[in-house]
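Asker: here is my input, please return the structure:
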Amino acid sequence: MATVLALTTSPFPASRTALLAEHTAACQRVRGHHTHVLALRDRPAAPLLTADTHHASIARALRLAAEVDSPVVATPIHQAACSGLLKTFLDLLPQHAFTGKPVLPLATGGSPAHVLALDYALRPVLTALGAHVTQGRFVLDRHIMTAPDGTTALDHDDELQLGRAIEQFARTLPSHAHLTAV
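Answerer: Presented below is the predicted three-dimensional model:
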């Protein structure tokens, strides 16, 4: 089965974007894929912002992102763009880090006015890295909740639409993993 990395890029500890990414990773685990969740907010800021790719934490994150079969990239939309944390991290990856890899873009935001940022702000960056960008999904923040049992719950319509995007993404995943050590 494939190895999938859910990359969460919200700078906030209590992040609905992270909940969405973790929910998506859980859906991939149910399908038998190996998953990792990487919260960029947990990486040290100074080495990330100064492009210190030799810093152990940054080097591990970059290696993981480059070695997985398929990334899921989840970002909040602020000011009609993906998070600066995501862009900073993606800028550190080699130019063709995602060549031939299916990538599922996910975005969250407070207003339906942000929905176009998925295609106009995030998709071009992922495409520049060589990704095969699958149909993504934008989810309003207010439609992502934590259920009483601690799992993530989405608005019914968003759950259906996200399920379709995840299913399409799952069909593009390789049937074997090539990641040997993380």
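
Asker: hey, let's count contacts and neighbours off CA atoms from now on
Answerer: Noted.

Asker: tell me where this protein has helices.
Answerer: Assigned by DSSP state H, the chain shows helices spanning 16-30, 45-49, 56-67, 84-92, 117, 123-128, 156-172.

Asker: what sits against the spatially most central residue of the chain?
Answerer: Per Cα atoms, centre = their mean, the C-alpha nearest to the average position across the chain is that of residue 73, at 1.8 Å. Counting by Cα atoms under 8 Å, 6 or more residues apart in numbering, residue 73 makes contact with 6, 7, 8, 9, 21, 103, 104, 105, 106.

Asker: quick one on the thing from earlier: turn the helices of the chain into a markdown table, columns for distance to residue 134 and mean neighbour count.
Answerer: As requested, those are exported to a markdown table (distance: least, Cα to Cα, whole Å; neighbours: other Cα atoms under 10 Å):
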| stretch | distance to residue 134 | mean neighbour count |
| --- | --- | --- |
| helix 16-30 | 14 | 22 |
| helix 45-49 | 27 | 14 |
| helix 56-67 | 17 | 18 |
| helix 84-92 | 18 | 17 |
| helix 117 | 15 | 20 |
| helix 123-128 | 9 | 17 |
| helix 156-172 | 6 | 16 |
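
Asker: pretty sure residue 3 sits against residue 70.
Answerer: Yes - using Cα atoms under 8 Å, residue 3 makes contact with residue 70 at a distance of 6.6 Å.

Asker: among the contacts of residue 73, which two are most distant?
Answerer: Within the contacts of residue 73, 9 and 103 form the most distant pair, 14.9 Å apart (Cα to Cα).

Asker: quick check: the residue nearest to the centre of the chain vs residue 82, distance?
Answerer: 10 Å (Cα to Cα, to the nearest Å).

Asker: next up, for comparison:
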Amino acid sequence: MNKVTIISGSPTEITRLNGVHHEILNHFNGIGITPEIINVRQLPSEALIQAKFDSKEIIEANKKVENANIIVILTPVYKASFSGVLKTYLDLLPQSGLEGKTILPIAVGGTFGHLLMIDYSLKPVLSALGAAHILKGTFILDNQIKKLENNRYELDSEVKSRLVSSLNSIKPSLLTV
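Answerer: Sure, this is the predicted structure:
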């Protein structure tokens, strides 16, 4: 069984969310865990838009979720909610697809006005999919992520600290065989 699956709900390849994703990968790699990755934007758009549950790529992505104990969900904030591309993928998970999973939601948005997006927009959808153990999560302002060259990003120290704290809130027993 895979221990961790990261679902990245960014519709674009060049995004500040990549800086957060990189920090999360470094954290898990540092404790000897190689997470499975689902970049929703890389799934076939036809399968997502037309709800093709039988698509080979959707079945493979859903298997990564099924085999994980921990699901980290990354999303940008658009119109005070999570990304539409993430929603189209979540719609293709089985009705109880997140049952028994520990979920860590992480969002990047442009203003603190969207701070409650995780609680009021994302968590109800995750709960509808059977998630009962949803961790507090982390909301990050996009101006706390410095854009470097070559699609690289640097998180400011306060964000790194909050992100590590969120990642450390995952029970160690869920990370071991």
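
Asker: care to give me the TM-score?
Answerer: With the length set by TM-score structural alignment, normalised by the length of structure 2, the two chains reach a TM-score of 0.90; 176 aligned residues with a Cα RMSD of 2.1 Å.

Asker: so which of the helices of structure 1 gets nearest residue 77 of structure 1?
Answerer: helix 117 (7.1 Å).

Asker: how much does the closest one stray from structure 2?
Answerer: When structure 2 is overlaid, helix 117 of structure 1 sits 0.2 Å from its aligned residues on average, using mean Cα distance after the TM-score superposition for structure 1.

Asker: which part of structure 2 lines up with that helix?
Answerer: Aligned by TM-score structural alignment, helix 117 of structure 1 falls on residues 117 of structure 2.

Asker: quick one: distance of the matching stretch to the chain centre.
Answerer: 14 Å (Cα atoms, centre = their mean, to the nearest Å).

Asker: tell me the contacts of the residue lying farthest from the centre of structure 1?
Answerer: Here structure 1 reaches farthest from its C-alpha mean at residue 148, the gap being 24.9 Å by Cα atoms, centre = their mean. Residues near residue 148 of structure 1 by Cα under 8 Å, 6+ apart: none.

Asker: then residue 155 of structure 1?
Answerer: Contacts of residue 155 of structure 1 (Cα under 8 Å, 6+ apart): 143, 144.

Asker: try residue 51 of structure 2
Answerer: Counted by Cα under 8 Å, 6+ apart, residue 51 of structure 2 has contacts 88, 91, 92.

Asker: which non-adjacent residue is nearest the first one?
Answerer: Put plainly, it is residue 88 of structure 2. With sequence-adjacent residues excluded and distances taken as Cα to Cα, 6 or more residues apart in numbering, residue 88 of structure 2 is closest to residue 48, at 5.8 Å.

Asker: the residue nearest to the centre of structure 1 matches what in structure 2?
Answerer: By TM-score structural alignment, residue 73 of structure 1 lines up with residue 73.

Asker: residue 9 of structure 2 versus that match, what's the distance?
Answerer: 7 Å.

Asker: likewise for residue 40 of structure 2?
Answerer: For residue 40 of structure 2 relative to residue 9 of structure 2 (Cα to Cα), the value is 6 Å.

Asker: hey, what's in contact with both of the two?
Answerer: Contacts common to residue 40 of structure 2 and residue 9, judged by Cα under 8 Å, 6+ apart, are 85, 86.

Asker: when the two are compared, which one has more neighbours?
Answerer: Neighbour comparison, residue 40 of structure 2 and residue 9: the larger count goes to residue 9, with 26 against 23 (by other Cα atoms under 10 Å).

Asker: contacting residues around the aligned partner of the more buried one in structure 1?
Answerer: Under the alignment (TM-score structural alignment), residue 9 of structure 2 maps onto residue 9 of structure 1. Taking Cα under 8 Å, 6+ apart as the criterion, residue 9 of structure 1 is in contact with 17, 18, 39, 40, 41, 73, 74, 75, 76, 83, 85, 86.

Asker: returning to that earlier point: quick one, which of the helices of structure 1 is nearest to residue 136 of structure 1?
Answerer: helix 156-172 (6.2 Å).

Asker: the closest one vs helix 16-30, what angle?
Answerer: For helix 156-172 of structure 1 against helix 16-30, the angle by axes from the mean of the first three to the mean of the last three Cα atoms, to 10 degrees is 50 degrees.

Asker: mind giving me the packing neighbours of helix 156-172 of structure 1?
Answerer: Applying 3 or more Cα pairs under 8 Å, 6 or more residues apart in numbering; DSSP states H and E, we find helix 156-172 of structure 1 packed against helix 16-30, strand 102-109, strand 137-140.
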